[in-house]
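1. Predicted structure and sequence below. I'll ask about it afterward.
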Amino acid sequence: MVIQGGLDGRLYALDAKDGRALWTYDTLREFEAINGVKAKGGSIDSASIVAANGLLFVGSGYGMFGQAPGNALLAFRPAK
């Protein structure tokens, strides 16, 4: 599986063999944050995806070069 973010704010899980989309998640929206600060997703660009300890962390919001700004750090855990 390959994980890829898009400038449109979508997160994609792709089949490593044929590139077929297995899963997508739209981050270009508001989120209820655990720290009480309003969070808004945006473009996913640069080095904003990290996997560690069974979790996938995604920084959503990259306002450079006319892309969609935001301030969300999202954590995903794969379904078992």
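-> Yep, that arrived. Numbering: from 1, shown residues only.

2. drop to CA atoms for contacts and neighbour counts, all remaining ones
-> Fine.

3. center of the protein, which residue is that?
-> Nearest to the geometric centre of the chain sits residue 58, at 4.2 Å (C-alpha atoms, centre = their mean).

4. try this one side by side with the last:
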Amino acid sequence: MFSGGQDGILRALSTADGKQIWTFDTVRDFTTANGVPAKGGAMGAPGVTVAGGMMFVGSGYTGLGNGRGGNVLLAFEAGQSQSTR
């Protein structure tokens, strides 16, 4: 199970006991695939999408203007500890 928060931290939780097993701090600058600078921030709705062995999550799109602003879509591959660019 994955959970993103207003603090910009993406968390993976065990479905067996709910314990945190992985975190990724999205509040930082990212170099994107097209070279446009982007920054992570708070994570609101929608949540994480998992498809084809990849996990996608938006960071910094708060919708109502609350939380940490930003503008990045992150993609993670299964077993990968860092975001793809």
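-> Now that the structure is in, tell me what you want to look at. Note that the coordinates shown come from a computational prediction; the quantities given were computed from them, not determined experimentally.

5. ok, back up a step: so how far is residue 43 of the first structure from the closest residue to the residue nearest to the centre of the first structure other than its chain neighbours?
-> In space, and not counting its chain neighbours, residue 58 of the first structure is closest to residue 49: 4.6 Å by C-alpha to C-alpha, 6 or more residues apart in numbering. From residue 49 of the first structure across to residue 43 of the first structure, the span is 12 Å (C-alpha to C-alpha, to the nearest Å).

6. more neighbours, these two?
-> More crowded of residue 49 of the first structure and residue 43, by other C-alpha atoms under 10 Å: residue 43, with 25 against 19.

7. so that one touches residue 62, yeah?
-> Yes. With contact defined as C-alpha atoms under 8 Å, residue 43 of the first structure counts as touching residue 62 (5.2 Å).

8. any residues in contact with both of those two?
-> The contact sets of residue 43 of the first structure and residue 62 overlap at 68, 69, 70 (C-alpha atoms under 8 Å, 6 or more residues apart in numbering).

9. Closest to residue 34 of the first structure out of those residues?
-> Nearest to residue 34 of the first structure, judged by C-alpha to C-alpha, of those is residue 70 at 16.2 Å.

10. Please say which position in the second structure residue 70 of the first structure maps to.
-> Per TM-score structural alignment, the equivalent position to residue 70 of the first structure in the second structure is residue 70.

11. circling back: distance check, the residue nearest to residue 58 of the first structure against residue 59 of the first structure.
-> 7 Å.

12. For the match of residue 70 of the first structure, which non-adjacent residue is closest in space?
-> residue 60 (3.6 Å).

13. Please verify my assumption that the one you found contacts residue 42.
-> Yes. Between residue 60 of the second structure and residue 42 there is a contact under C-alpha under 8 Å: 4.8 Å.

14. overlap in contacts of the two?
-> Common neighbours of residue 60 of the second structure and residue 42, using C-alpha under 8 Å, 6+ apart, are 8, 68, 69, 70.
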